[in-house]
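J.: here is my input, please return the structure:
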Amino acid sequence: MKTILLAGAALMAAPFAMAQSHNAHWEYEGDHGPDHWAQISHDYASCAGAEQSPIDLNGYAINAAINPPAIYWRNARVTDAQNNGHTFQVNLDNAGKIVVDGVDYNFLQFHFHSGSEHTLDGRRYPLEVHLVHASDDGRLAVIGIMFARGEHNPLLDDLINVIPGSVGHAQPTMSINLNDFLPDDWHSYRYEGSLTTPPCSEIVDWTVFETPITASADQFAVFETLFPHSYRPVQERGRRFVLRTN
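T.: Predicted structure coming up:
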């Protein structure tokens, strides 16, 4: 996948916070919704780009002789838990890294979308978590994992207990092991895309796992209540290659 450089990797520590730093107000519905993001502000012009995310992951993917990212996550302390009005975002202290095509990407933060932003053969899941990483030279790699209806998820319970009920921050005394997000089956899809919120910068090497993990209806209801329908509709794949890993 091509190398994409950023001016200042620190900006990527919180894509949603970066988007909110602009004066233009955006939402998931109505006159400030996804269909209008590119017109809201000049800063959001990339939202009309040709390599936007999310996309539907389907039979057009090419089965490729590549592996998913090598993952080196470890138990880490939560430094900030934020309700920013669009999502619940969690920052961790020194949680590890992933390696994609020989390049190290250090973990920055994870956040959720209710329902899933990516779809699989047209199916939207109730929830998706995005685990955001950046390399030393500012490239981004994000892992997306879906949640399907099923068994209760203990990690989600721990997180739900510390979500601020309104816009704001919390600094809970807790640790998280990101490996608890991983499904047993690591088959995944890789493609080049964008941030899924304004400014929609086309700077992301995406890996989306094919197999979801589970959570209960009560757990999904919490996210749907606090962040209803917080997903961008799927975008055109265009001429991009989507690769399915071994």
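J.: could you use CA atoms for every contact and neighbour count after this?
T.: OK.
J.: what's the closest non-adjacent residue to residue 7?
T.: residue 138 (7.0 Å; CA to CA, 6 or more residues apart in numbering).
J.: burial count for the one you found?
T.: 20 (other CA atoms under 10 Å).
J.: residue contacts, it?
T.: The contact partners of residue 138, by CA atoms under 8 Å, 6 or more residues apart in numbering, come to 5-10, 12.
J.: ok, and the most crowded of the residues you listed?
T.: residue 12 leads the contacts of residue 138 on contacts (other CA under 10 Å) with 21 neighbours.
J.: specify the local secondary structure of the residue of the chain most remote from its centre.
T.: Distance to the chain centre peaks in the chain at residue 65, reaching 24.7 Å (criterion: CA atoms, centre = their mean). Here residue 65 is recorded as coil under DSSP: H, G, I helix; E, B strand; the rest coil.
J.: that one contacts residue 243, doesn't it?
T.: No - between residue 65 and residue 243 there is no contact under CA atoms under 8 Å: 9.1 Å.
J.: next, the buried residues of the longest helix along the chain.
T.: In the chain, taking DSSP state H as the definition, the longest helix is helix 217-226. The neighbour-count check on helix 217-226 (16 or more other CA atoms under 10 Å) flags 219-220, 223-224, 226 as buried.
J.: this one next, for a side-by-side:
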Amino acid sequence: MRFDKIIKSTFCLVALCGSLFGASNGTHWGYTGHDGAENWGNLAPEYSTCKDGKNQSPINISKGVTITTSKLEDIYFNYKSSTSDIVNNGHTIQVNVKEGSSIKVDGIEFHLKQLHFHTPSENQIDGKSFPLEAHFVHISKKGEIAVIALMFENGKENQTIKEIWSRMPKTAGEKECYCSTNEVLNSFLPKNRAYYRFTGSLTTPPCSEGVRWLVLKHYATISEAQTKEFLEVMHHENNRPIQDINARKVLLNSPLSF
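T.: As a prediction, this is how the structure comes out:
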């Protein structure tokens, strides 16, 4: 995940902003060559968690590590604000969101800051990789992070993606105005919002752990041409490889098998 200049107002986030949100003076990293994911942990001391962490993301959500439970509460979605702009930060296409949208998990309100995309998907479900994955990034007042992940499978053209792609900057470092309604955010969400939950990390340096991952069980669709268009803008795949799950378990709040 890429978090560029998401929040500045709370004192407890000052230290976090310099690393988590990709400050321009940080150590350069990428997805290919010497700066690729396999070397992130060696690029800088502050990136050491990328190689030493035990709760890293993404993961393969397999039957063997998944526990279905009725005790896992539904996610309360309150997406009511509009988007503000679209940024090509060189690692992904990021849609920034105006204040006012949130989710509630564990009785905590997490405020939606942005969403961005990876191709192919970073997380997998039962060994299946998807052509695109969207991450909806939320932060609580205490600086805790919760990420909603939505998978896109091959199918019919996605109209919301079509609108976003039509405005995405083609050059790294560019930003375009994108003042949509809240319908854009809500249009992504499936009607059935069952989800998998696990504790993980950022999927980009510094790979900080303690992130609440909430992976929606049901998918959206995207056409092969739309995936290709995104890949051509990025110039390369932008997903971190699957990480060891170690002792973690994944919780599923749906009684239905997958």
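J.: excluding chain neighbours, what is closest to the spatially most central residue of the second structure?
T.: For the second structure, the residue nearest the mean C-alpha position is residue 135 (2.5 Å; CA atoms, centre = their mean). Once flanking residues are discounted, residue 135 of the second structure sits nearest to residue 149: 4.7 Å by CA to CA, 6+ apart.
J.: circling back to that earlier point, now intersect the contacts of residue 138 of the first structure with the strands, please.
T.: Applying DSSP state E to the contacts of residue 138 of the first structure, no entry is found in strands.
J.: which of the residues you listed does the second structure keep?
T.: Shared with the second structure under both residues aligned by TM-score structural alignment, their matches' CA atoms under 8 Å, the contacts from those are 7-8.
J.: quick one: what helix or strand has the residue nearest to residue 135 of the second structure in it?
T.: strand 145-154 (DSSP states H and E).
J.: helices or strands next to that strand in the packing?
T.: On a contact count with 3 or more CA pairs under 8 Å, 6 or more residues apart in numbering; DSSP states H and E, strand 145-154 of the second structure meets strand 132-139, strand 209-216, strand 220-222.
J.: ok, now which ones touch the corresponding residue of the first structure for residue 92 of the second structure?
T.: Mapped onto the first structure by TM-score structural alignment, residue 92 of the second structure lines up with residue 87. Each residue near residue 87 of the first structure by CA under 8 Å, 6+ apart is listed here: 111-113, 227, 230.
J.: quick one: map residue 166 of the first structure onto the second structure.
T.: So residue 166 of the first structure corresponds to residue 171, using TM-score structural alignment.
J.: what residue of the first structure matches up with residue 61 of the second structure?
T.: Aligning on TM-score structural alignment places residue 61 of the second structure opposite residue 57 in the first structure.
J.: for that match, give me its contacts.
T.: Taking CA under 8 Å, 6+ apart, one finds 118-122, 189, 242 in contact with residue 57 of the first structure.
J.: please redo it, this time with the cut-off set to 6 Å
T.: residue 120 (CA atoms under 6 Å, 6 or more residues apart in numbering).
J.: same check, this time on the one 5 residues further on
T.: When contacts are counted by CA under 6 Å, 6+ apart, residue 62 of the first structure touches 243-244.
J.: what do you get for residue 98 of the first structure?
T.: Per CA under 6 Å, 6+ apart, neighbours of residue 98 of the first structure: 70-72, 104-105.
J.: turn the residues you listed into CSV, including secondary structure, distance to residue 209 of the first structure and neighbour count.
T.: CSV is the format used below for these (DSSP: H, G, I helix; E, B strand; the rest coil; distance: CA to CA, whole Å; neighbours: other CA atoms under 10 Å):
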residue, secondary structure, distance to residue 209 of the first structure, neighbour count
70, strand, 13, 13
71, strand, 13, 15
72, strand, 16, 15
104, strand, 19, 21
105, strand, 18, 24
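J.: closest one of the residues you listed to residue 80 of the first structure?
T.: Residue 80 of the first structure has its nearest neighbour among these in residue 105, at 20.3 Å by CA to CA.
J.: could you find the closest non-adjacent residue to the closest one?
T.: residue 135 (4.2 Å).
J.: now do the same for the one you found: its match in the second structure.
T.: Using TM-score structural alignment, residue 135 of the first structure sits opposite residue 140 in the second structure.
J.: next one: residue 183 of the first structure
T.: Per TM-score structural alignment, residue 183 of the first structure is aligned with residue 190.
J.: residue 217 of the second structure versus that match, what's the distance?
T.: 9 Å (CA to CA, to the nearest Å).
J.: which of those two has more neighbours?
T.: Legend: neighbour count by other CA under 10 Å for residue 190 of the second structure and residue 217, higher for residue 217 (19 against 14).
J.: any idea how far the closest residue to residue 58 of the first structure other than its chain neighbours lies from residue 211 of the first structure?
T.: With CA to CA, 6+ apart as the criterion, residue 58 of the first structure has its nearest non-adjacent residue at 4.7 Å, and that residue is residue 121. Separation of residue 121 of the first structure from residue 211 of the first structure (CA to CA): 13 Å.
J.: okay, these two: which has more neighbours?
T.: residue 211 (18 against 11).
J.: in terms of helices and strands, where is that one?
T.: Counting by DSSP H and E, residue 211 of the first structure is part of no helix or strand.
J.: what residue in the second structure is paired with it?
T.: Per TM-score structural alignment, residue 211 of the first structure is aligned with residue 218.
J.: which of the contacts of residue 87 of the first structure fall in strands?
T.: Among those, the members that lie in strands (by DSSP E) are 111-113.
J.: in JSON lines: the residues you listed, plus distance to residue 215 of the first structure and neighbour count.
T.: Below are those laid out as JSON lines (distance: CA to CA, whole Å; neighbours: other CA atoms under 10 Å):
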{"residue": "111", "distance to residue 215 of the first structure": "16", "neighbour count": "22"}
{"residue": "112", "distance to residue 215 of the first structure": "13", "neighbour count": "24"}
{"residue": "113", "distance to residue 215 of the first structure": "14", "neighbour count": "25"}
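J.: tell me the one of those nearest residue 53 of the first structure?
T.: Using CA to CA, those come closest to residue 53 of the first structure at residue 113, 13.1 Å.
J.: which ones are touching that closest one?
T.: 127-128, 230-231.
J.: follow-up on the earlier one: how near is the residue nearest to residue 135 of the second structure to residue 212 of the second structure?
T.: 11 Å.
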